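Colleague: Give me a 3D structure for the following:
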Amino acid sequence: MSFPWANEYKPQNAVTKWVDERLPLPRLVYNAVGAGYPVPRNLNYFWNFGVLAGVALVIQIVTGIVLAMHYYASVDGAFNSVEHIMRDVNAGWFIRYAHMNGASFFFIVVYIHIFRGLFYGSYKAPREMIWLLGVVIFLLMMATAFMGYVLPWGQMSFWGAQVITGFFSAIPLVGEPLRQLLLGGFAPDQAALNRFFSLHYLLPFVIAGVIILHVWALHIPGSSNPTGVSVKAEQDTVPFHPYYTAKDGFGLGIFLIGFVAITFFAPNLLGHPDNYIQANPLSTPAHIVPEWYFLPFYAILKAFTVNFGIPFTGIVLIEAKLMGVLAMFGSILLLFFLPWLDTSPVRSGHYRPLFRKFFWYGLIPSLVVLTYCGAQPPYTQWVVLSQIAAAYYFAHFLIILPIVSRIERPLPLPNSITEAVTGKPLQTATA
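Modeller: This is a model prediction of the structure:
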């Protein structure tokens, strides 16, 4: 973001001047997260979660590298190597629990980050590329988390891999060859474990690379803000440092308190007890469930129970399994088109009364219901609830949002960010 009032980096001594002339890394940091980066003055604590997501990724990479030093990617030794880490490696239990719960906290902050973007219209022009890169990061996170869940080679690890990769076989013609290519065979075994371990180790660094692009794209138009009003003058902004570094530091402290509390006092709260049983291909668990952060999408998958075909002819055009797979992936892919589905000129949900009602009383409850139903056995009542919630989820983005953006009468917007903060016009505040 290039504003004429942005502070210019000035080396303080001969050494920093020499470094800046040959490798302008200090200048880059200063302009990215320092006093050289003007930020809207009205950001609330929902804007903390981007930084928290970056911290969570660092925790995952550091703990993951340490775990990889002791992990043995073998169907005969993977489960025992995890037990070895827990029992024999110095602080191994802490590293393993931090990595395991760090994944959950990573998804928590990313989900809040996404919901903030949905409510405040952070996907609208000129920030479409920021949003698209964020969705790419989310997809990479899901792939990384799934492959990581397989590595302990417990009962849920094995059967989760069996079920999830089995979805590919629903794709006509190429589905089964694609599944065999992914697994390296006809079922999860040594080849699959090698593949998943390699990809699980690699993808976090790919995520880090896309995050750099994400932040780079953010700095071109600048940060959004709760009003959705564009920056108009120097009085609308404050330097990122020290104002928002202090605010992010406070948010980081709250995040770490919760993370440490779970890691030390309830490390298995978000896990499944069956994964402490070594994988047995001959013993299917009574109820196979993914990790909690996959539950809404798992519920969408299970919501499709009837084949789609021509009535009274017995001709099946699309099998229920394939429809479920398409819907599950489609529920994420439609986020790519969100900047063009919502055509309202107003960004922030604070000034969109009709949108706000559908968001808080429609979309959020539907996702809560999907999360709950995803953890339940496939009984009729849970399937019906999943179908209703999944129908609303797709209707919200594909039908309701485009209509609301055309018929809604937004509330009056403030003339500037300064006016929204101080209650005074920009000229008065400037004077």
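Colleague: Could you use CA atoms for every contact and neighbour count after this?
Modeller: Fine.
Colleague: Check which helix or strand residue 309 maps to.
Modeller: strand 308-310 (DSSP states H and E).
Colleague: If you count contacts, what does that strand end up packed against?
Modeller: Contacts defined by 3 or more CA pairs under 8 Å, 6 or more residues apart in numbering; DSSP states H and E place strand 308-310 against strand 315-318.
Colleague: mind checking how far the strand it packs on is from the chain centre?
Modeller: Mean C-alpha position of strand 315-318 versus that of the full chain (CA atoms, centre = their mean, to the nearest Å) differs by 35 Å.
Colleague: Can you pull out the residues in contact with that strand?
Modeller: Strand 315-318 has contacts (CA atoms under 8 Å, 6 or more residues apart in numbering) with 307-310.
Colleague: now swap in stretch 158-166 and tell me
Modeller: If you take CA under 8 Å, 6+ apart as the criterion, stretch 158-166 is touched by 150, 179, 182-183, 187-188, 279-281, 284-285, 288-290.
Colleague: buried subset of those?
Modeller: Buried members of the contacts of stretch 158-166, counted by 16 or more other CA atoms under 10 Å: 150, 179, 182-183, 187-188, 279, 288-290.
Colleague: Just the ones in helices from the contacts of stretch 158-166, please.
Modeller: If you go by DSSP state H, the contacts of stretch 158-166 have 150, 179, 182-183 in helices.
Colleague: Look at the residue nearest to residue 149 when sequence neighbours are not counted and say how many residues are nearby.
Modeller: Nearest non-adjacent residue to residue 149, counting by CA to CA, 6 or more residues apart in numbering: residue 157, 5.8 Å away. Applying other CA atoms under 10 Å, we find 26 residues neighbouring residue 157.
Colleague: so who does residue 157 touch?
Modeller: 149-151, 275, 279.
Colleague: Packing partners of the helix or strand where residue 301 lies?
Modeller: Using DSSP H and E, residue 301 sits within helix 295-302. Contacts defined by 3+ CA pairs under 8 Å, 6+ apart place helix 295-302 against helix 320-333, helix 364-374, helix 380-395.
Colleague: now the angle between helix 364-374 and the last one, please.
Modeller: In other words, helix 380-395. 140 degrees (axes from the mean of the first three to the mean of the last three CA atoms, to 10 degrees).
Colleague: Pull the residues that contact the helix holding residue 301.
Modeller: Residues outside helix 295-302 that contact it (CA under 8 Å, 6+ apart): 289-290, 321, 324-325, 327-328, 331, 367-368, 370-375, 378, 383, 386-387, 390.
Colleague: Next, the second sequence, to be compared with the first:
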Amino acid sequence: MASHSPYEWKNPTVAWIDRRLPIFSMARADLVDYPTPKNLNYWWNFGSLAGIVLVIMIATGIFLAMQYTPHASLAFESVERIMRDVNYGWLMRYLHMNGASMFFIVVYIHIFRGLYYGSYKAPREILWIIGVFILLAMMATGFMGYVLPWGQMSFWGATVITNLFSAFPLVGSDIVTWLWGGFSVDNPTLNRFFALHYLLPFILFGLVFVHLWALHTVKSNNPLGIDVKGPQDTLPFTPYYTAKDMFGLGVFLIFYLFFVFFQPNFFGEPDNFIKANPLVTPAHIVPEWYFLPFYAILRAITFDLFWGLVPAKLLGVLAMFAAVLILALLPWLDRSPVRSARFRPIFKWVFWLFLANCLLLGYVGARPPEGINVYLGQAATAVYFLFFLVVLPLLSFIERPRPLPTSISTAVTPAGVGVSARGVAE
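Modeller: Predicted coordinates:
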């Protein structure tokens, strides 16, 4: 039996298709008529920007894969051939190479926006956790992609990072051997990483689809962090937020394409323009900039536990993974009844201090692990975990939030009257 669309389509072809496969009705419901809180600001642009960058990365990656040769003897030269001999190969590579940095920039801003406005709180816990899995998939994809040019930093970065798995007792060495495809980083490693780097973006795309599904189920959060009270609090997504997203996209593309055309190697490492040489170790091995905070956490652990039973290397690896996975526990670590930091006077300052601490971790991760950098990294790592495990739970009890508006509509009018945050929670 044909389904009945809630919309009356004037075009007979569209109507015929929609009665049998309601793709046009779904698109209209989710992209046009979707009720969106009327007070969303430009910080809400970064979710859609992340989706656009993902599409750019997949499209340019497919074209690059047509010309790339995943072989240890030919990979570096094939990248040079793409840059010099393939028509617009330089453009595809620079879009892809700088697109990775753009992807992480917009996603990190998206995460910190969610943290500031409490987008991880009920009923959006699953939405937030899916976002954490997206971040993990991005990291895995970015790391494997960084190995493919087969320069010095690619080779030695792969050697150092994959070696970390050897810290796990019993299975660690077997995991490293499987990742390498042998007993050192070589041609089998490159083939594995190329295959996984090509596959993971499509898994990432699936996770993004589920993320959007969850978003449209629980609806968007907003800067006030209060629930929509009725139609007076919302606007249809199109044309209002479509226009806003298009403006944000225009500004973002100016920023993105500036690096593509004028500073294409700004985010790169000079050593990666030298072909991989297993006999020559770079003076300072560093990952891409978007991994630096986690790299600093890894290096901050310089001590053993329980008289050497738990070595520093294992502790560092666990701390590095925990730094990402702890984000998934945010809905339960922060029990404050108020979402938005606008109404949480202590949390607002704590948030900015946490952001500054993350930037400090990134700086330390880029520096050699010596002298004061070691102590800075250890202090910043301690602050990072204290924020989640001590500060947030404590604020849930001691902080007195400011009064919340009664609704989104009243918040933008002079007559808006607030009620107590704790009263709303009750």
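Colleague: TM-score for the pair, please.
Modeller: Once the chains are laid over each other, their TM-score by TM-score structural alignment, normalised by the length of structure 2 reads 0.96; 413 aligned residues with a CA RMSD of 1.1 Å.
Colleague: about what we covered before: how about the contacts of stretch 158-166 of structure 1, which pair is most distant?
Modeller: 182 and 285 (23.2 Å; CA to CA).
Colleague: What's the local residue count around the closest residue in space to residue 187 of structure 2 that isn't next to it in sequence?
Modeller: Leaving out its chain neighbours, the residue that sits closest to residue 187 of structure 2 by CA to CA, 6+ apart is residue 72, at 4.9 Å. A total of 20 residues lie near residue 72 of structure 2 under the criterion other CA under 10 Å.
Colleague: what's the spacing between whichever residue in structure 1 pairs up with residue 72 of structure 2 and residue 151 of structure 1?
Modeller: Alignment note (TM-score structural alignment): residue 72 of structure 2 maps to residue 75 of structure 1. Using CA to CA, to the nearest Å, residue 75 of structure 1 is found at 9 Å from residue 151 of structure 1.
Colleague: so what sits against both of those two?
Modeller: Counting by CA under 8 Å, 6+ apart, the residues touching both residue 75 of structure 1 and residue 151 are residue 193.
Colleague: Residue range in structure 1 corresponding to stretch 11-24 of structure 2, please.
Modeller: With TM-score structural alignment as the criterion, stretch 11-24 of structure 2 aligns to 13-26.
Colleague: re the thing from before, most packed of the helices and strands packed on helix 295-302 of structure 1?
Modeller: Of all these, helix 364-374 has the most neighbours on average by mean count of other CA atoms under 10 Å, namely a mean of 21.
Colleague: list the helices and strands that helix packs on?
Modeller: Applying 3+ CA pairs under 8 Å, 6+ apart, we find helix 364-374 of structure 1 packed against helix 295-302, helix 380-395.
Colleague: Read off where it ends up in structure 2.
Modeller: Helix 364-374 of structure 1 corresponds to residues 355-365 in structure 2, going by TM-score structural alignment.
Colleague: after superposition, how close is that stretch to structure 1?
Modeller: Superposed on structure 1, stretch 355-365 of structure 2 shows a mean distance to its aligned partners of 0.5 Å (mean CA distance after the TM-score superposition for structure 1).
Colleague: mind checking how far that stretch is from the chain centre?
Modeller: 17 Å.
Colleague: now stretch 324-341 of structure 1
Modeller: 14 Å.
Colleague: what's the span of that stretch, first residue to last?
Modeller: Taking CA to CA, stretch 324-341 of structure 1 runs 23 Å from one end to the other.
Colleague: and the residue nearest to residue 187 of structure 2, what does it touch?
Modeller: Residue 72 of structure 2 neighbours (CA under 8 Å, 6+ apart): 150, 186-187, 190.
Colleague: try 7 Å this time
Modeller: Contacts here follow CA atoms under 7 Å, 6 or more residues apart in numbering; on that basis residue 72 of structure 2 touches 186-187, 190.
Colleague: Return the residue of structure 2 aligned against residue 163 of structure 1.
Modeller: Alignment note (TM-score structural alignment): residue 163 of structure 1 maps to residue 160 of structure 2.
Colleague: Quick check: which element contains its match?
Modeller: Going by DSSP H and E, residue 160 of structure 2 is in helix 152-163.
Colleague: That helix vs structure 1, average distance?
Modeller: Relative to structure 1, helix 152-163 of structure 2 is 0.3 Å off (mean CA distance after the TM-score superposition for structure 1).
Colleague: Now do the buried residues in that helix.
Modeller: Within helix 152-163 of structure 2, the residues scored as buried using 16+ other CA under 10 Å are 152-159, 162-163.
Colleague: how about those in TSV, adding distance to residue 240 of structure 2?
Modeller: Putting the buried residues of helix 152-163 of structure 2 into TSV (distance: CA to CA, whole Å) gives the following:
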residue	distance to residue 240 of structure 2
152	48
153	46
154	44
155	48
156	49
157	45
158	46
159	49
162	47
163	50
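Colleague: For the residues you listed, which two are the farthest from each other?
Modeller: Largest separation among the buried residues of helix 152-163 of structure 2 by CA to CA: 152 and 163, giving 16.5 Å.
Colleague: Distance from the chain centre to the helix holding residue 160 of structure 2, please.
Modeller: 22 Å.
Colleague: What of stretch 369-382 of structure 2?
Modeller: In terms of CA atoms, centre = their mean, the centre of stretch 369-382 of structure 2 is found 25 Å from the chain centre.
Colleague: contact partners of it?
Modeller: By CA under 7 Å, 6+ apart, the surrounding residues in contact with stretch 369-382 of structure 2 are 296-297, 300, 357, 361, 364.
Colleague: can we see that at 6 Å?
Modeller: Stretch 369-382 of structure 2 has contacts (CA atoms under 6 Å, 6 or more residues apart in numbering) with 296-297, 300, 364.
Colleague: ok, and the closest non-adjacent residue to residue 66 of structure 1?
Modeller: Distances taken as CA to CA, 6+ apart put residue 95 closest to residue 66 of structure 1, at 7.6 Å, once the chain neighbours are dropped.
Colleague: ok, so what distance separates the alignment partner in structure 2 of that neighbour from residue 57 of structure 2?
Modeller: Here residue 95 of structure 1 is matched to residue 92 in structure 2, going by TM-score structural alignment. Using CA to CA, we find residue 92 of structure 2 at a distance of 9 Å from residue 57 of structure 2.
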